[in-house]
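Participant: the sequence isn't on hand, but the structure is:
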C-alpha cells in the first residue's frame, strides 16, 4: 500500500476479488479500483480466479467424457476453456514474449516487437508446442479416470495464476511505466507470495491424497515444478527486458500450467 496520505483507503477482499477476476478472466466482474493497493489484494486472490477457471475447464472435459467422447476430445475442451475465459490474452502474451526473446534485439527493440499486433515465427512455434503439450498431458490424465484428469486441470489452472501472484512480489520491476506489468509489479511482499505458494501446494497435495500418498507427492511436486519453470522464465525476462510486462505475465500463466500438467503425467 502507498505511504501517500492522499491515497485511497486500504482495499478490502471484495475489491481484491473484483480486481483478480476482472483482470485475469472475462467473467462479468467490474473492477472498481485500479491502483496499487487494489492490485496487491487482487494478485493475492489470483489463485482463486484460477480455481474458478479450472473448475469450468474440468466441467467441460467431464461433460464430453460423460457424453461418450474420448480423452483426446475432452482434453481439447479442457484446454480451450481457459483460453476462452481469458480471451486468449495469456496465449497472446506467450507468443509476444517468445517473439521478443527470440528476436535477440536490445530490450527497447524487443519490447516494441512485443507490442505489435502480429505474431512472428517464434510466437507461432511456441504456441503450437505449448498447446500440443497441454492437450497431450490432459488427455493422458483423463485416460487414468475423469476425476484424476479433472483434478489435474484444476491444479494446473490454479498454478497458472499462482505464478502471477509470485511474479507480483517486491523486487520484480516493470519494464514499462504503463500497462498491467506496471500496475502489479512489486505489489506483494515476498513472504506473502511464499505463504500463498506453500498454501496452494499443500492444498493440491491434500486433495490428491484421495488417490493415494504417491499422487499427493506428485501433485505437490507438479505445482512446485510449474512455479520453478515460471520463475526461471520470469528472471530471464527481467534480465532481457528490464522488468515485466502484461505479455510476460501471460507467458508465465501458460508456462506454469504446461509444466504442471507434464509433471503430473510422469510416473514416479
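Facilitator: Perfect, I can see it now. For clarity, every value in this text was computed on a predicted model and none was experimentally measured. Numbering: from 1, shown residues only.
Participant: hey, let's count contacts and neighbours off CA atoms from now on
Facilitator: Noted.
Participant: who's in contact with stretch 231-243?
Facilitator: 101, 106-108, 110-111, 163, 167, 172-176, 244, 248, 252 (Cα atoms under 8 Å, 6 or more residues apart in numbering).
Participant: one more: stretch 51-59?
Facilitator: In contact with stretch 51-59 (Cα under 8 Å, 6+ apart) are residues 25, 77-82, 85, 149-151, 153-158.
Participant: so where do the helices sit in the stretch 151-268 of the chain?
Facilitator: Ranges of helices in the stretch 151-268 of the chain, per DSSP state H, counting those that start in this stretch, are 180-184, 190-208, 213-241, 246-265.
Participant: not counting its own residues, what contacts the shortest one?
Facilitator: Counting by Cα under 8 Å, 6+ apart, helix 180-184 makes contact with 34-36, 39-40, 43, 168, 173-176, 244-246, 249, all of which sit outside it.
Participant: just list the residues touching residue 127, thanks.
Facilitator: Each residue near residue 127 by Cα under 8 Å, 6+ apart is listed here: 91, 94, 95.
Participant: again, only using 7 Å
Facilitator: The contact partners of residue 127, taken as Cα atoms under 7 Å, 6 or more residues apart in numbering, are residue 95.
Participant: for the helix or strand containing it, buried residues please.
Facilitator: Residue 127 is located in helix 121-142, with elements delineated by DSSP states H and E. Neighbour counts over helix 121-142 (16 or more other Cα atoms under 10 Å) mark 122-124, 126-127, 130-131, 133-142 as buried.
Participant: A further structure is provided below for comparison with the first:
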C-alpha cells in the first residue's frame, strides 16, 4: 500500500511525494486509496475556508475553500472537466472528440461548464459556511471525499480505456468493484462520525456523498458510451461532478 499511496498523492496532489512505481497494480492501489488524498486535501481546504469565513463571511470562505482544493490539485480535475465538456459538446465521433480533448486550448463548452460548476460549488458551500463553520468544513470534506471515491468507481474492472496511452489507460479496470464499494462505505461512515455532533442530522453528509457518486456515475456512463472508454480527463470530470453533486445535495438537505 505505501507505493499505492505515493502514487495517489504524487499524481492527485501538489504535495511533494516521490513516485517510484508506475505499473498497473500500483495504479490500481492508488485509485483505491484516492479517498485518503481527498481526506487530507479536504481537511486542508476546510481549514482554509473556515478561517476565511470566520473573518470575512461565508461567501469568501467558500471561495477560499474551493480555490484551495483547486490549488492543491493543480486544477487537474477542473482541466479534465473542461476538456470533457468540449469533447461531449463537439458532437463529433469518438476519435475526433478525443482529439479535441487532448488539445491545450479550451472551447466555449469548457468555459461555460467551468463557470457554472465553480459558481454552483461556491454558492452551495457559502450557505453551509453561513449556517456554521462546522457545517462548512464538513461540506468541504464531503466534496473532497466524494470526488476521490468517484475515481475508484471510474477505474473499476469492466470499464475500458478510450485510448491506449495516458493516465486513463494506466488505471482503467484496475479497481475491483467490491473495493470501490468498500472505500465509499468507509468514507460514508467517516462522515457520519464527523457529523455525529449534529445528532439526527448526521445522515445528511453520507447521503450527500451517495448523491455525488450517483451524479458521477451518470457522467461516467455517458462518457464510456460516447468515447468508448475512459481517459484521465474523464476521471477528472467525474471527480468534479461528484464534488458538485454532493455540495448541491447538502444545500438542499443539509439544513433539514
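Facilitator: Arrived safely, thanks for sending. Fair warning: this is a prediction, and the values are worked out from it, not measured in the lab.
Participant: on that earlier part again, which residues in structure 2 does the helix holding residue 127 of structure 1 align to?
Facilitator: Under TM-score structural alignment, helix 121-142 of structure 1 corresponds to residues 108-129 of structure 2.
Participant: what's the answer for stretch 187-203 of structure 1, then?
Facilitator: Here stretch 187-203 of structure 1 aligns to structure 2 at residues 174-190, judged by TM-score structural alignment.
Participant: returning to that earlier point: pick the most buried one from the helices of the stretch 151-268 of structure 1.
Facilitator: Among the helices of the stretch 151-268 of structure 1, helix 246-265 has the highest mean neighbour count (mean count of other Cα atoms under 10 Å), at a mean of 26.
Participant: so that helix matches what in structure 2?
Facilitator: Against structure 2, helix 246-265 of structure 1 falls on residues 232-251 (TM-score structural alignment).
Participant: so how far does the matching stretch sit from its counterpart in structure 1?
Facilitator: Here stretch 232-251 of structure 2, set against structure 1 after superposition, deviates by a mean of 0.6 Å using mean Cα distance after the TM-score superposition for structure 1.
Participant: residues contacting that stretch, please?
Facilitator: Outside stretch 232-251 of structure 2, the residues that reach it (Cα under 7 Å, 6+ apart) are 76-78, 80-81, 83-84, 117, 121, 124-125, 127, 139, 142-144, 146-148, 150-151, 154, 166-168, 204, 208-209, 211-213, 215-216, 219-220.
Participant: chain center to it: distance?
Facilitator: Distance, stretch centre to chain centre, for stretch 232-251 of structure 2: 5 Å (Cα atoms, centre = their mean, to the nearest Å).
Participant: could you name the helices and strands sitting against the host helix or strand of residue 109 of structure 1?
Facilitator: For residue 109 of structure 1, the host element (DSSP H and E) is helix 107-115. Helices and strands touching helix 107-115 of structure 1, by 3 or more Cα pairs under 7 Å, 6 or more residues apart in numbering; DSSP states H and E, are helix 89-103.
Participant: what angle do the helix it packs on and helix 121-142 make?
Facilitator: Interaxial angle, helix 89-103 of structure 1 versus helix 121-142 (axes from the mean of the first three to the mean of the last three Cα atoms, to 10 degrees): 130 degrees.
Participant: output the residue interval of structure 2 matched by helix 89-103 of structure 1.
Facilitator: With TM-score structural alignment as the criterion, helix 89-103 of structure 1 aligns to 76-90.
Participant: thank you, goodbye.
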